[in-house]
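Participant: I'll drop the sequence and a predicted model, then ask my questions.
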Amino acid sequence: MLFMLLAFFRIIGAFPYRWKWETKGIEDMLVKFVLRQSVVAVVWSWVVVMFLVTLSLSCVINAPNFNRGITSTITIYILNFVSYITAAILFTYLATNSSKLANIIRRLDQAGAGLRRPLVQRNDAMQLVCGAGMVASLAYATYASFRGTLAAPLTKSGVLYHLPATTCDIAIETSTLALGLSLYFVLKIVSTEIREAVEVLVPQPHPYHLTSNWVNGFSTKTSLKWKILPHSHHTAALQAVEEQEGSGGGVVGEVVRCRVSRRLLALDDIVVDVVQYAGPPAAMILLASTVNATVMLYLTITNLRSHRLDTYYVAYITTKILSVIQITFVPDCLSSQREKCLRLVRGMLASHDTCTHTETGLRDVERILSTGAKFLVCRLFTLDRHIILSVASSVVTYLVIALQFGLSETPQQTEVNCTMPENT
């Protein structure tokens, strides 16, 4: 799933890299992941990006005047400026910072994370539902926009604004969807590795263990390439040393706990890289979606004065709302997995008579989990579920202000769709 999204990124010019798995070693038992920048992909990337940026700037420069009231005219200009300037910056950012995304993928592979593991599960329902809803609503909005544009006479406005705007809207929403899903699945890989690292500390009879994949008392996850010894030897050695010393603080056990702490710190560094790469795009997506939802809701309400519901606006509003929800839930899998692991470690500390070495190791793991990197968007705010309430509050506030001005004005003509020709 992750590499399907990266392939789509390469098509839209946001990831000019190619990858493959090479087999090396005796009897080709060693598999190496290779990620290289491709010259052809780089050229394609800049051609696509310059094309999309040109279309975005064309939408801003050639935005038509629909001869509406003052409030409606201002809101439409704000909508066009914020949407398409943000789109131009977003396309350029993704292309120029593709090396950061490539570095994240390389670090995941170097850490032994399962890049090719199955990622789609039941707990991904929120992301999948939002993605499906965005695709469906975008398809209808695109159909309505193209239908109105093609039905109208060919004019300068149609060539320089309506067709570029419709094309840019498709590129913006698909890029947003692919970016959100890519970040989500990268963080899901990290969260899965965090869970498996913590599970190494938990013996089978422990009531707080998270899964049931155990052999001789310890986890048998094949993706844990960083373990010191093979599973059977590791467990036997650990149990033998701890039985001799009469406590849970044996030499091997202490080494394992140190390795777990280092493992968690390495995964936390990957999260920091993800946040640095994804912070600016997330801020731009949230800003553009909030402005679009506010203006489109205002235009929908003002259209109701003429007893007409524009389904194009409804579809576009749905797309933007789902976009906000999808981006907001990107770090949700990581935060929830950290909370589960924290409960697991604290349960071990509370329910087991541990020696000094064991307690110190568990305290280190607890501290790393509790102080892990947060998804700080440009160091302005933390991306979590509370953002949905903040966005909803902003939309309602500015919608009420716009309606107070707009509904007091006398409409000069029948309201029309701001992304479709005037006579539709």
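Facilitator: Ah, there it is.

Participant: C-alpha from now on. contacts and neighbour counts both.
Facilitator: Fine.

Participant: let's check: the centremost residue of this protein is which one?
Facilitator: Centroid check for the chain by CA atoms, centre = their mean gives Gly180 as the closest residue, at 2.9 Å.

Participant: that one reaches Gln326, doesn't it?
Facilitator: Yes - between Gly180 and Gln326 a contact is recorded at 6.6 Å, counting by CA atoms under 8 Å.

Participant: hmm, back to that, quickly find the element holding the residue nearest to the centre of the chain.
Facilitator: Taking DSSP states H and E as the criterion, Gly180 maps to helix 163-199.

Participant: put this next to the previous one:
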Amino acid sequence: MTVGANAQIVVGDATAIALADNATIVVQSGAQVKNSALTGNGTYGTGADTIAFRNNSTLTVEQGAAVISGGTEGNAEAVNPEGTGNTIINNGTIQGVHSAAIWFQNTSGSNTVINNATGVIEAPGNVMGASGNGAVDFTNRGQVIGNLVFAGGNDTLRLYTGSSVSGTINGGGGNNLLTLNGTGTDTLPTGITNFQTLQKQDTGTWTVASSMGAMGVTSAEVQQGTLALTGNNTQYTGTMLVDQAGILQGSSQSLPGAITDNGLVQFAQAANGTYAGLISGTGSAEKDGAGTLTLAPTAAGGNTYTGGTVLKQGVLSVSADNALGGTAGGVTFDGGTLQLGSSFDLASTRALSVAAGRRHHRYTGLPVDDRAKRDGYYGLVLQDRLGHVDDRRLAHRPDRRGGARGHARAQRQRRTAYGQRDG
């Protein structure tokens, strides 16, 4: 069935469109389907809904079109799928003036809602509801005005950058999945509860200010792009996985206490802080921000990530070599400082390197000698916390691509500060 462009179907206390199984309904641009339900039971006896259908049907509302339940009957929704296997694609407006915009009657099975970038789904309270434990797969690229509340099924909510939900988001019962999608940047709204699984997908950046535990999350994964955590996740006990194409960003307080890092963990440490958690996996870690980050893993054996550590800003302080991950992972100086405890013993297999375009200075390095300077070597001067200089120097030589490579074997116990700046 097609409601043509700019056409109108307007009825009173009755269902405006009611179809059975395998229906295809298109409300074209500029068209309107509206009723004004008061007490009617509708075609299926579940309220005088504006549009109702049973199983395996598709409703498409084009941009500029509208489906509106305009009456005062509280259980007469704008769209009411009676069964399962249905898909609602909204590019226009679906609105309940005194009711939910969408209601699912099914008590099992699943239905799908896709609210695209120009779509608006609106209701004075909950925009959506369900009668039982049927699952809903809801994609939001547009606007949801009201609360987004799921029922008892295993639901999925897919949020895209640029979308919005004005009210609270509640996954309801079941085992529910929240995915963060799209390009560009966005911030997850607060007031989200009852989602057990969180996945960051696509290349964009999402910031999550709530604690994951308060959201109900027990399993989190960064598949792609950047997930920036700014809430307090020190008490989070679930899993945290960073895939190869993923970046997990946060501070010592906002990052969870156990991270499987197969991509990149960025410590955005503006203030001083200590991270006592465990980082494992094949990925790398990076120190950003002007503050001092102390890595002090409490787990036996320390951190085991093998992708190396990059110092971009501020100070990274460690008292044991295993805080820097597996011994095969090197340390790269690219603007930051590495501070070593008084009993530090650097692993003989851990390489130290300098990013292209960097030279060492006092918390830096000094040229080893005139010949080394001519050959392009620079040294790292080791200091303790009182500024006492260790006479051992670590040679680095730029490679043909402009980078610098170095290797050191620590034979003394007193090793404390490496640093650098441009120059």
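Facilitator: Structure's in. What do you need? Nothing here was measured: the structure is a model prediction, and the numbers come from that model.

Participant: tell me how the two chains score on TM-score.
Facilitator: Here the TM-score for the pair of chains, by TM-score structural alignment, normalised by the length of the second structure, is 0.20; 132 aligned residues with a CA RMSD of 6.6 Å.

Participant: starting at the chain centroid, how far to the helix or strand just after the helix holding Gly180 of the first structure?
Facilitator: As assigned by DSSP H and E, the chain's next helix or strand after helix 163-199 of the first structure is strand 214-215. Centre-to-centre, strand 214-215 of the first structure and its host chain are 34 Å apart (CA atoms, centre = their mean, to the nearest Å).

Participant: can you give me the offset of the following helix or strand past strand 214-215 of the first structure from its chain's centre?
Facilitator: Of the helices and strands lying after strand 214-215 of the first structure in sequence (DSSP H and E), the nearest is strand 218-219. Strand 218-219 of the first structure sits 31 Å away from the centroid of its parent chain (CA atoms, centre = their mean).

Participant: elements contacting strand 218-219 of the first structure?
Facilitator: helix 163-199, helix 231-245 (3 or more CA pairs under 8 Å, 6 or more residues apart in numbering; DSSP states H and E).

Participant: would you mind giving these as TSV with distance to Met4 of the first structure added?
Facilitator: Below are those laid out as TSV (distance: least, CA to CA, whole Å):
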stretch	distance to Met4 of the first structure
helix 163-199	9
helix 231-245	33
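
Participant: out of these, nearest to Ile76 of the first structure?
Facilitator: helix 163-199 (13.1 Å; CA to CA).

Participant: ranges for the helices of the stretch 151-300 of the second structure?
Facilitator: 212-215 (DSSP state H, counting those that start in this stretch).

Participant: C-terminal to the host helix or strand of Gly148 of the first structure, what's the next element?
Facilitator: Taking DSSP H and E as the criterion, Gly148 of the first structure maps to helix 125-151. Scanning forward in sequence from helix 125-151 of the first structure by DSSP H and E, the next helix or strand is helix 156-157.

Participant: chain center to that following helix, what's the gap?
Facilitator: 36 Å.

Participant: next one: stretch 258-273 of the first structure
Facilitator: Relative to its parent chain, stretch 258-273 of the first structure has a centroid offset of 20 Å by CA atoms, centre = their mean.

Participant: doesn't Arg374 of the second structure lie inside a helix?
Facilitator: Yes - assigned with DSSP: H, G, I helix; E, B strand; the rest coil, Arg374 of the second structure falls within a helix.

Participant: correct me, but Leu79 of the first structure touches Thr294?
Facilitator: No - with contact defined as CA under 8 Å, Leu79 of the first structure does not count as touching Thr294 (9.1 Å).

Participant: mind checking which of the two has more residues around it?
Facilitator: For Leu79 of the first structure versus Thr294, neighbours defined as other CA atoms under 10 Å are more numerous around Thr294 (25 against 20).

Participant: for stretch 389-400 of the first structure, buried residues please.
Facilitator: Neighbour-count burial for stretch 389-400 of the first structure, counted by 16 or more other CA atoms under 10 Å, picks out Val391, Val395, Leu399.

Participant: all strands of the first structure, in order?
Facilitator: Residue ranges of the strands in the first structure, as given by DSSP state E, are 17-24, 30-37, 214-215, 218-219, 376-377, 381-382.
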